[in-house]
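Student: this one's structure only:
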């Protein structure tokens, strides 16, 4: 009888140990359960999705769902407490901060990668090899609507053909960033362009129209390089195309930027959210590069981990 009890006890111990996993801070945790809701930027989506896929291998009983409402749409849900984490391709705006305050939501901002905005034309476009920022402003500023309609209005040697414009929707952080960097005011542009929160729609539009011009995140160009032509932008000194190297070294200016996730205070009371965010910060560098983005320097990831740890401790 004693022998049977010992065998059962050892078996139970083995099962318990088998259900232990090493968490992202080096300790042991039991296998987690629960759900994590994420929404926001389509630009940050590929990084977060890559992290989530890897995390599901570590914690298969945690359900991670990721929506794509654009940065602005994501912050609306986040400020109402509908999501745990918000993907953002720009910092949170004052009005979004106020919405969070009204709903007693505090949060931490964490940088996860860098991105360059790609300026793109159709492969049949043989006349454009670069733009100046001033030329992009002339095309996209509000005053251009109904006036700057043809390619030869930008440079006389270009064709006397209509420019067909494609870009992210106005709720997109990519749209906000591009308009601020090029036009000089976030959210300010002409309105007569084909807009979509789905970057794949923009890819299809540009790829199917010889006289098209558009912009979106560099990673989506990388995925579709065979369908599009990437155009260099003059940074004031030289013409530079976005790449891992030119975004990292700062020469692709002004169209490069940091990408973020935001985590709210009530969510970090759930161990699965804390574990997921730690996993994210530990793996974002490698996974961001895998999907076409630029990792932060290691010391910046260390800083993000410290910021998150402090935030979690302040909430407890």
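Tutor: Sure thing, it's come through. Since this is a predicted model, take the numbers as computed values, not measurements. Numbers count the residues shown, from 1 in each chain.
Student: switch to C-alpha atoms for all contacts and neighbour counts from now on
Tutor: Noted.
Student: in this structure, where's the longest helix?
Tutor: What stands out as the longest helix in the chain, according to DSSP state H, is helix 271-290.
Student: so what touches it?
Tutor: 23-25, 32-36, 47-48, 50-51, 55, 62, 84, 112-113, 267-268, 294-296, 301, 304-305, 312 (Cα atoms under 8 Å, 6 or more residues apart in numbering).
Student: I figured residue 139 hits residue 150, correct?
Tutor: No - in this structure, residue 139 is not within contact of residue 150 by Cα atoms under 8 Å, at 9.4 Å.
Student: out of these two, which sits in the more crowded spot?
Tutor: Taking other Cα atoms under 10 Å, residue 139 and residue 150 do not tie; residue 139 has more neighbours (26 against 17).
Student: tell me the contacts of that one?
Tutor: Counting by Cα under 8 Å, 6+ apart, residue 139 has contacts 148, 154.
Student: what secondary structure does it sit in?
Tutor: Residue 139 falls in the helix class when you classify it by DSSP: H, G, I helix; E, B strand; the rest coil.
Student: next: residue 86.
Tutor: strand.
Student: what's the local residue count around residue 11?
Tutor: Counted with other Cα under 10 Å, the neighbours of residue 11 add up to 12.
Student: comparison target below:
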């Protein structure tokens, strides 16, 4: 039976407390592993959150005696709790920042990162927008820097209608990714919100709206929105699909992570069992959640890494 507990309200709305069991940091094969007990705590990215929810549903069925909790405070908020020692793992939609790493180093906390899926930050406009079909990175920079006030400022062929730009707020790894990849770490001038569902609705409700979010949020709302192809450095306008996200030909592709506390991973057998389960899933849960699995070899390589960490 599933155990549910509200841990935070973000995009997912609630996180899961779900049972699982295992024996040993490497997951082991002991016939007694279903008798193991333990607790594992995580927090972080609302983009990664849906993947962890699907993983936990599977994990609960196989391992009913270990409790895994996963909240969604955003990538930045998750790292704050990870640094404070409040969690075993931290879900992230961007790599850890140097200043976050330094705080962990100052506390002599060793950590590892595991890539669990691939995502493509999707640019979407209102469904009734019949003129924007593709944009360049420079176009996006004009829009989100505030340089372009109207669509005509982006392209003289577009109408002189005021742009309504929407963005995740600074608690999101998606915001950081966009700031770095599109804005050259410059400020994002847009209406910001912590809840990605609000951003989706804002674009849906504004004929001149534009927003960005993880691929699965577009997939879940593609009847309400219109995706925009993005021109990469090679000049090709490419839309986000499972294929273009996995091979990174889509310009705004990115990996999704789970960061682990190495000492807790080694000492907490339930935690090692959970991480082994995550990697042995080989992206099936990511696909079910609307994201893209990594190549199989990537999971195999990371299972070897996990085995070394849990010896």
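Tutor: Alright, I've got the coordinates. Remember, predicted model here, so these are calculated numbers, not experimental data.
Student: superposing both, give me the TM-score.
Tutor: Between these two chains, after superposing, the TM-score reads 0.87 (TM-score structural alignment, normalised by the length of structure 2); 286 aligned residues with a Cα RMSD of 1.7 Å.
Student: that older thread, what about the contacts of helix 271-290 of structure 1, which are in strands?
Tutor: 34, 35, 36, 62, 112, 113 (DSSP state E).
Student: between those residues, which is nearest residue 168 of structure 1?
Tutor: Ranked by distance to residue 168 of structure 1 (Cα to Cα), these are led by residue 113 at 19.9 Å.
Student: which ones are touching the counterpart of the closest one in structure 2?
Tutor: Alignment note (TM-score structural alignment): residue 113 of structure 1 maps to residue 117 of structure 2. Residue 117 of structure 2 sits next to 255, 256, 257, 283, 286, 291, 292, 293, 294 when contact means Cα under 8 Å, 6+ apart.
Student: one more pass at 6 Å, please.
Tutor: Contact analysis of residue 117 of structure 2 by Cα atoms under 6 Å, 6 or more residues apart in numbering lists 255, 256, 292, 293, 294.
Student: can you pull the contacts of the fourth one?
Tutor: What that stands for is residue 293 of structure 2. Residues near residue 293 of structure 2 by Cα under 6 Å, 6+ apart: 117, 283.
Student: what of the second one?
Tutor: Residues near residue 256 of structure 2 by Cα under 6 Å, 6+ apart: 93, 115, 116, 117, 118.
Student: next: the first one.
Tutor: Counting by Cα under 6 Å, 6+ apart, residue 255 of structure 2 touches 117, 118, 119.
Student: do you know how far the aligned residue in structure 1 for residue 86 of structure 2 is from residue 100 of structure 1?
Tutor: Aligned counterpart of residue 86 of structure 2 in structure 1: residue 82 (TM-score structural alignment). Computed as Cα to Cα, to the nearest Å, the residue 82 of structure 1 to residue 100 of structure 1 distance reads 11 Å.
Student: which one's more surrounded, the two?
Tutor: residue 100 (21 against 14).
Student: which residue lines up with the more buried one in structure 2?
Tutor: When structure 2 is aligned by TM-score structural alignment, residue 100 of structure 1 is paired with residue 104.
Student: wait, a strand at that match?
Tutor: No - Residue 104 of structure 2 is assigned helix when assessed by three-state DSSP, not a strand.
Student: just give the nearest non-adjacent residue to it, would you?
Tutor: Of all residues not flanking residue 104 of structure 2 in the chain, residue 83 sits nearest, at 5.8 Å (Cα to Cα, 6 or more residues apart in numbering).
Student: do the same with residue 220 of structure 1
Tutor: In space, residue 220 of structure 1 is closest to residue 199, 7.1 Å off (Cα to Cα, 6+ apart).
Student: so what does the one you found match up with in structure 2?
Tutor: So residue 199 of structure 1 corresponds to residue 196, using TM-score structural alignment.
Student: what does residue 244 of structure 1 give?
Tutor: So residue 244 of structure 1 corresponds to residue 242, using TM-score structural alignment.
Student: you'd agree residue 307 of structure 1 is in a helix?
Tutor: Yes - counting by three-state DSSP, residue 307 of structure 1 falls inside a helix.
Student: gap between it and residue 281 of structure 1?
Tutor: Per Cα to Cα, residue 307 of structure 1 is found 11 Å from residue 281 of structure 1.
Student: higher neighbour count, these two?
Tutor: A direct count of neighbours by other Cα under 10 Å for residue 307 of structure 1 and residue 281 places residue 281 higher, at 21 against 14.
Student: what distance do you get for the residue in structure 2 that the more buried one lines up against to residue 89 of structure 2?
Tutor: Aligned counterpart of residue 281 of structure 1 in structure 2: residue 279 (TM-score structural alignment). Residue 279 of structure 2 is 14 Å from residue 89 of structure 2, where distance means Cα to Cα.
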